[in-house]
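> Let's see this in three dimensions:
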Amino acid sequence: MLTRHSIDTVVRAALDEDAPWGDLTSEMLIPSAATATAALVAREPGVFSGSAVFESAFRQTNAAITVTLQVADGDAFAAGDTLAVVSGSARGILQAERIGLNFVQRMSGIATLTAAYVAEAEGTSARIVDTRKTTPGLRVLERHAVRDGGGHNHRFSLSDAVMAKDNHLAILTAGGLDVTTALRQVRERLSHTTHLEVEVDRIDQIEPVVSAGVDTIMLDNFSPADLRTGVALVAGRAIVEASGGVNLQTVGSIAATGVDVISVGALTHSVHSLDLGLDVVITPPPASVDLPIV
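As a prediction, this is how the structure comes out:
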């Protein structure tokens, strides 16, 4: 969950990295009492995400700076739209600008890409979910951006659920136990609140895994035809997740096979940051008035 504490912790580290001893340029060029107003403007269309993170960069730099949002997280916008207005200390705005932009550009990029995947799966029952292929230290932000784009989150960390992949199963069954028996023993040791997911990469592995009473079975790198076969074999006994080979060209056909979940690593590991800019708003001085000569 994205909390103020988690936001401020990540943003504080970024601010300290970017200006460990202050912003030398602004301190040399900008009077300390100078104020400014700047607009966060979209250079390309997208879906907005990261409002609280953007605000945190300015608030932690100078608490008197105000950020007025023009859109909310999850809102779509067009090129040229003003997304937020920042007002206050000119030095503070300039110092926090890059960090605020870096976060909101990346998070909006993730939300925008996620929304495109969700649109391709529209009309099916498939959920688009992320993976653990996130930027180290930024997972809580990137996962929030996926939700802003209409997607859902997979397990947050290795501590949240049991997810057995091929290497886990190879070691688990090395003592001679068959997969079904080995997984049933795992199920018996788990609390009733702990989710058990198992990955398979062949159709013949499906029945032995589902028979063990798993909660989710992941069909990894299955063709659409094999996914349909897999969904029929599972027959509602477990959640069916599709993974591997998922892109914007294939996700629609994968969703149409009847799977419940489609996990997409590209949502966070192959995204490009949206082009957003922070433009200082220059207020022209009042027009001169010719006063009568007395």
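
> okay, CA-based contacts and neighbour counts for the rest of this
Noted.

> which residues touch the strand or helix carrying residue 217?
Using DSSP states H and E, residue 217 sits within strand 216-220. Strand 216-220 has contacts (C-alpha atoms under 8 Å, 6 or more residues apart in numbering) with 195-202, 206, 209-210, 227, 230, 238-244.

> Separate out the buried members of the residues you listed.
195-200, 206, 209-210, 227, 230, 238-243 (16 or more other C-alpha atoms under 10 Å).

> Please narrow those residues to those residing in strands.
Counted as lying in strands by DSSP state E, out of these, are 196-200, 239-243.

> can you list the residues you listed in a markdown table and add distance to residue 20?
Below are these laid out as a markdown table (distance: C-alpha to C-alpha, whole Å):
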| residue | distance to residue 20 |
| --- | --- |
| 196 | 45 |
| 197 | 44 |
| 198 | 46 |
| 199 | 45 |
| 200 | 48 |
| 239 | 48 |
| 240 | 48 |
| 241 | 45 |
| 242 | 45 |
| 243 | 42 |
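
> Pull the contacting residues for the most centrally placed residue in the chain.
A centroid search over the chain (C-alpha atoms, centre = their mean) returns residue 142, at 2.9 Å, as the residue closest to the centre. The neighbours of residue 142, taking C-alpha under 8 Å, 6+ apart as the test, are 107, 110, 134-135, 268.

> Would you mind checking those for buried ones?
107, 110, 134, 268.

> Hmm, the second one is touching residue 147, no?
No: taking C-alpha atoms under 8 Å as the contact criterion, residue 110 and residue 147 are not neighbours in contact, 9.4 Å apart.

> Please enumerate the shared neighbours of the two.
Common contacts of residue 110 and residue 147 (C-alpha under 8 Å, 6+ apart): none found.

> Name the residues of stretch 70-79 that are buried.
Neighbour-count burial for stretch 70-79 flags 71-77 (criterion: 16+ other C-alpha under 10 Å).

> before we go on, could you also do this sequence so I can check it against the first one:
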Amino acid sequence: MLTRPEIERVVAAALAEDAPWGDVTAEAFVPAAAQARAELVAREAGTFSGGDVFAAAFALTDAAIAVTVHVADGDTFAAGDVLATVTGPARGVLTAERIGLNFVQRMSGIATLTSRYVAAVAGTGARIADTRKTTPGLRAIERHAVRCGGGHNHRHSLSDAVMVKDNHLAVLTTAGTSITDALRSGMQSVPHTMRVEVEVDRLEQIPAVLAAGVDIIMLDNFALDDLRTGVALIAGRAVVEASGGVSLETVEAIAATGVDVVSVGALTHSARAIDLGLDIRVDAAPEAATS
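Here you go, the predicted structure:
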């Protein structure tokens, strides 16, 4: 769930970056009393995400601006659809325009790409999950966008789940300790409420990892035949995740091997922003209209 404090944190930082000492153009050239009406219009089809974030960009700029979002996060839209309406003081609308667009275009791009991956694996039983390959400081909103597209979130941070990767295993077994013993030793300090995932990069590692009693095994960069063999070896004794080299062209075949989860870094690190525009009409200031 994307919370109001998370939204305000990222939006306030973006606004401060974009107008640290105010919007000198709007202040010099736009009358203080001028009012504006703007429509957020889709230039292409997609899946929507970021309505609350878009609205916050205007609300934090000027509380007198009103934003009405016409679609819900997760809804699909077509080119030409009006997704939101913005009304209020023109200076504030113009100041917040780029930040509001940046967020909603980025988030809708992630949601749209995620929805394509989800559609590609429909019927396989596998779920699509994101990774920690997110933009620093923007993880909460990018992961919200993944959920809007029908995907699932992996661990949120290094603090909320154990994931022993290949580099961890290399360090753990340097002194000659077996993978099983090293994992069992580390798991003694892990709370019973926390799941443990281990990444393997070859089939030969699976029995030793299974013997430690872990919850999830990630098969990293496995060929399709090896994925099928890995799923058979694990035989339901742990959740099986596939990762590495996943694309829209390969994801269906990967999911069809019987894995439970396919994690895709591209959902957040390679999503293209959706083309949305803010069409603005500025009304004359009242004093100018009656002079």
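
> TM-score for this pair?
TM-score of the superposed chains, computed with TM-score structural alignment, normalised by the length of the second structure, equals 0.95; 284 aligned residues with a C-alpha RMSD of 1.2 Å.

> re earlier: tell me the one among the buried residues of stretch 70-79 of the first structure nearest to residue 263 of the first structure.
residue 74 (20.1 Å; C-alpha to C-alpha).

> On the three-state scheme, that closest one is what?
coil (DSSP: H, G, I helix; E, B strand; the rest coil).

> nearest residue to it other than its sequence neighbours?
With C-alpha to C-alpha, 6 or more residues apart in numbering as the criterion, residue 74 of the first structure has its nearest non-adjacent residue at 4.4 Å, and that residue is residue 148.

> same check, this time on residue 58 of the first structure
When the adjacent residues along the chain are set aside, residue 58 of the first structure lies closest to residue 96, with 5.5 Å between them (C-alpha to C-alpha, 6+ apart).

> looking at it, residue 184 of the second structure is touching residue 212, isn't it?
Yes: applying C-alpha under 8 Å, one finds residue 184 of the second structure in contact with residue 212, separated by 5.5 Å.

> Could you say which helix or strand holds the closest residue to residue 60 of the second structure other than its chain neighbours?
Among residues not flanking residue 60 of the second structure along the chain, residue 12 sits closest, at 7.1 Å (C-alpha to C-alpha, 6+ apart). In the assignment (DSSP H and E), residue 12 of the second structure maps to helix 4-18.

> Wait, residue 238 of the second structure touches residue 215, no?
Yes: between residue 238 of the second structure and residue 215 there is a contact under C-alpha under 8 Å: 5.1 Å.

> Neighbours of the closest residue in space to residue 227 of the second structure that isn't next to it in sequence, how many?
Nearest residue to residue 227 of the second structure, sequence neighbours excluded (C-alpha to C-alpha, 6+ apart): residue 257, at 6.3 Å. If you count neighbours by other C-alpha atoms under 10 Å, residue 257 of the second structure ends up with 20.

> gap between residue 257 of the second structure and residue 281 of the second structure?
Separation of residue 257 of the second structure from residue 281 of the second structure (C-alpha to C-alpha, to the nearest Å) stands at 54 Å.

> Identify the residues contacting the spatially closest residue to residue 161 of the first structure that is not a sequence neighbour.
Residue nearest to residue 161 of the first structure in three dimensions, not counting chain neighbours: residue 195, with 5.2 Å by C-alpha to C-alpha, 6+ apart. For residue 195 of the first structure, the contact set (C-alpha under 8 Å, 6+ apart) comprises 161-162, 215-216.

> Which one (most neighbours) among the residues you listed?
residue 216 (22 neighbours).

> Distance check, it against residue 256 of the first structure.
From residue 216 of the first structure over to residue 256 of the first structure (counting by C-alpha to C-alpha), the distance is 19 Å.

> try residue 38 of the first structure
46 Å.

> now do residue 14 of the first structure
According to C-alpha to C-alpha, residue 14 of the first structure stands 42 Å off from residue 256 of the first structure.

> Residue 35 of the first structure: how many residues sit nearby?
Residue 35 of the first structure has 15 neighbours, counted by other C-alpha under 10 Å.

> Show me where the stretch 51-200 of the second structure has its strands.
All strands of the stretch 51-200 of the second structure, identified by DSSP state E, counting those that start in this stretch, fall at 66-69, 76-77, 82-89, 127-129, 162-164, 196-200.

> what's the mean deviation for the fifth one versus the first structure?
When the first structure is superposed, strand 162-164 of the second structure averages 0.9 Å from its matched positions, counting by mean C-alpha distance after the TM-score superposition for the first structure.

> try the third one
Overlaying the first structure shows strand 82-89 of the second structure at a mean distance of 0.4 Å from the equivalent residues (mean C-alpha distance after the TM-score superposition for the first structure).

> Give me the contacts around stretch 156-176 of the second structure.
132, 155, 179, 182, 194-201.

> Help me confirm that residue 141 of the second structure comes into contact with residue 7.
Yes: look at residue 141 of the second structure against residue 7 with C-alpha under 8 Å: they come within range, at 7.5 Å.

> between the two, who's got more neighbours?
Using other C-alpha under 10 Å, the more surrounded residue of residue 141 of the second structure and residue 7 is residue 141, with 25 against 19.

> Which of the contacts of stretch 156-176 of the second structure sits closest to residue 67 of the second structure?
Lowest distance from residue 67 of the second structure to the contacts of stretch 156-176 of the second structure (C-alpha to C-alpha) belongs to residue 132, with 31.7 Å.

> follow-up on the earlier one: among the contacts of residue 142 of the first structure, name the ones in helices.
107, 110, 268 (DSSP state H).

> ok, back up a step: can I get the contacts of residue 195 of the first structure in JSON lines with distance to residue 123 of the first structure?
Rendered in JSON lines, the data for the contacts of residue 195 of the first structure read as follows (distance: C-alpha to C-alpha, whole Å):
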{"residue": "161", "distance to residue 123 of the first structure": "29"}
{"residue": "162", "distance to residue 123 of the first structure": "30"}
{"residue": "215", "distance to residue 123 of the first structure": "24"}
{"residue": "216", "distance to residue 123 of the first structure": "22"}
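
> quick one: which of those is nearest residue 85 of the first structure?
Nearest member of the contacts of residue 195 of the first structure to residue 85 of the first structure, counting by C-alpha to C-alpha, is residue 161, at 41.4 Å.

> Tell me which stretches of the second structure form helices.
Using DSSP H, the helices of the second structure run over 4-18, 24-29, 51-59, 90-120, 139-148, 166-172, 179-187, 206-211, 224-234, 251-255, 266-269, 286-289.

> Tell me which of these lies nearest to residue 276 of the second structure.
Each of those was scored for nearness to residue 276 of the second structure using C-alpha to C-alpha, and the closest is helix 90-120 (6.2 Å).

> The first structure: matching residues for that closest one?
Residues 90-120 of the first structure are the counterpart of helix 90-120 of the second structure, counting by TM-score structural alignment.
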